[in-house]
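1. the sequence isn't on hand, but the structure is:
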């Protein structure tokens, strides 16, 4: 579906002091210390924090069995007193439970889902089935060197205010030199590249008329990024895009010293694959798996401006 022709977006009410929010673990298991810091942070904002029944379960590399992780999600979706659902961490496993999400409950009673990395699978599923805006945001923690005060404040504003979010190009990011000049407007969608690739042909919603946000953390190298972008292009998933916003692609620094790569680095792969789309591309956005990540609305109108080096996104809450 072309989002430019169907701009309707479902937004949840903003979270207010005194509201209940619930921390769940849809993917890998968090540590008790991490969750305790999250509870402390959210409580400091005047929120009443609850934990899903299976947050501290572990089954292999996942936070409990599939049926238990999706139980916690759906219990939060169905509880009218819960006003936001916050993932405790990413990792692995959210892709196993997306088919069993009660998105009808979210359509009846909208509430934002917060998370990133493997939680991209949930964001894509929720948007695909009920057009509910979500938040690509860090896992809530207080006194954390990775998150930090600025990151925590970004999450608070995205949950509890209706201010738009503007990201500025950072010349120090590995993707900063990837650019195709122009401006674009459209619904911002996306998140982690590996998750988006995994959903292609299964749960990936149409990206026609959208701006696609991408971030990635190095796995098997440049070839992994090349394969993912090529698969998305060949499958037609990128047809009709309005623009691409590139966040952090981390861990590729050592590629410059690898003689088998012919002098290519991550910026070369990204430019080679994305320039062919013929849409504006803005690199260098400081969002992804790096330190102090901002919170970014997903599923709302956005404007990408390569000349100004900005991505401005409308709020996910009202």
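-> Good, I have the coordinates. What you see is a predicted model; the values in this text were computed from it and never measured.
2. only C-alpha atoms from now on, for both contacts and neighbour counts.
-> Noted.
3. helices of the stretch 101-250 of the chain, start to end?
-> 103-108, 120-130, 148-160, 193-199, 222-234 (DSSP state H, counting those that start in this stretch).
4. and these, which is most packed in?
-> Greatest average neighbour count among these goes to helix 120-130 (a mean of 23), per mean count of other CA atoms under 10 Å.
5. hang on, the earlier thing: let me have the helices of the stretch 101-250 of the chain in a markdown table, extended by distance to residue 247.
-> What follows is these, written out as a markdown table (distance: least, CA to CA, whole Å):
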| stretch | distance to residue 247 |
| --- | --- |
| helix 103-108 | 28 |
| helix 120-130 | 14 |
| helix 148-160 | 15 |
| helix 193-199 | 10 |
| helix 222-234 | 14 |
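6. among those helices, which is nearest residue 90?
-> Closest approach to residue 90 among the helices of the stretch 101-250 of the chain (CA to CA): helix 120-130, 9.0 Å.
7. take this one as well and set it beside the first:
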């Protein structure tokens, strides 16, 4: 496995490509998208550049692959960000030209279904950034969460160490993006509960690997972008999170169990488990139901770890993935997990 390198960073005034590798949801729900574009311009000083499929629902995998190639190959574009996630980016991967991306390394920002492209870039030797899509994070009603905004700014423009900190206030509920009233006020948040540490008598440092658990499961099933030389994963830091599809505790256990049966789970030196998404429009859990769902997921993760990776340094409820605030994780970049000090530091 190639050790990924950090691509050059943009500076304010540069152009940033906005692409939709999974689906052109900006064309259906323009309000959070336009707000996200405005914040890229006004808050970060970057000039967004759109491509043919950025706002096109139903674009073919080839058309989306073409946009990825064009965004990376354009010498005037200094970074790339996804508009949103989706569910079929895996069909784009076989159409990508790894040499085109490798010849034009750029920071790529995305999460959820964009785990596909992040892993593809990692395997091409390029550090990406898990987090901060245009619609969900930059297009947050009222204002960006300050912790998300600060993490994104550091990941975009700086190259040093950055300490992740537990959320003081957080949420995983949402309001209707099609309703203009949604964007007139800050979303409701609840007090932070901190992170939970297991086997925290260790300090580990390694390159990160992982992303959205459901996407990792699909990639494993398709045998795509996963190394067959399991020693490639020795000592790396695994980070995982679950999406608004809210897989059951049993589904989470089965995925981790199968990673263990493959011999993969036990290779990592630490696990950062994102705070689970516990609410969706299709499943609007009460606070009590949400708490039970989160507890069931934690039990499932612990069950798999007990069977395949006992003693693994693990941190639960890290503010990454489908939660707000969302801390950016350098995908393939360096992560240091200091158990005794209860500190997580990433290198952007």
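-> That came through, no problem. No experiment lies behind these values; they were computed from the predicted model shown.
8. closest to residue 27 of structure 1 out of the helices of the stretch 101-250 of structure 1?
-> With CA to CA as the criterion, residue 27 of structure 1 lies closest to helix 120-130 of the helices of the stretch 101-250 of structure 1, at 10.1 Å.
9. coming back round to it: out of the helices of the stretch 101-250 of structure 1, which is closest to residue 39 of structure 1?
-> Comparing the helices of the stretch 101-250 of structure 1 against residue 39 of structure 1 with CA to CA, the closest turns out to be helix 148-160 (12.5 Å).
10. mean deviation of that closest one from structure 2?
-> In the superposition with structure 2, the aligned residues lie an average of 2.0 Å away from helix 148-160 of structure 1, counting by mean CA distance after the TM-score superposition for structure 1.
11. nearest to residue 18 of structure 1, out of the helices of the stretch 101-250 of structure 1?
-> It's helix 148-160; of these, that one is closest to residue 18 of structure 1 (CA to CA) at 11.6 Å.
12. who are the packing partners of the closest one?
-> Judged by 3 or more CA pairs under 8 Å, 6 or more residues apart in numbering; DSSP states H and E, helix 148-160 of structure 1 is in contact with no other helix or strand.
13. so how far is the longest strand along structure 2 off the chain centroid?
-> With DSSP state E applied, the strand covering the greatest number of residues in structure 2 is identified as strand 203-212. Remark: strand 203-212 of structure 2 is offset 13 Å from the chain centroid, using CA atoms, centre = their mean, to the nearest Å.
14. state the span of structure 1 onto which it is aligned.
-> Counting by TM-score structural alignment, strand 203-212 of structure 2 lines up with residues 183-192 of structure 1.
15. which residues are contacting that stretch?
-> Contacting residues not belonging to stretch 183-192 of structure 1 are listed as 3-4, 7, 116-118, 120, 124, 136, 196, 207, 209-216, 242-243, 280, 288, 297-306, 313 [CA atoms under 8 Å, 6 or more residues apart in numbering].
16. residues in contact with residue 192 of structure 2?
-> In this structure, residue 192 of structure 2 makes contact with 166, 167, 168, 169, 170, judged by CA under 8 Å, 6+ apart.
17. again, 10 Å this time
-> With CA atoms under 10 Å, 6 or more residues apart in numbering as the criterion, the residues that contact residue 192 of structure 2 are 166, 167, 168, 169, 170, 171.
18. does the fifth one sit in a helix, a strand or a coil?
-> If I follow you right, that is residue 170 of structure 2. Classification of residue 170 of structure 2 into helix, strand or coil gives strand, according to DSSP: H, G, I helix; E, B strand; the rest coil.
19. right, and it touches residue 322 too?
-> No: counting by CA atoms under 10 Å, residue 170 of structure 2 sits too far from residue 322 to count as a contact (11.2 Å).
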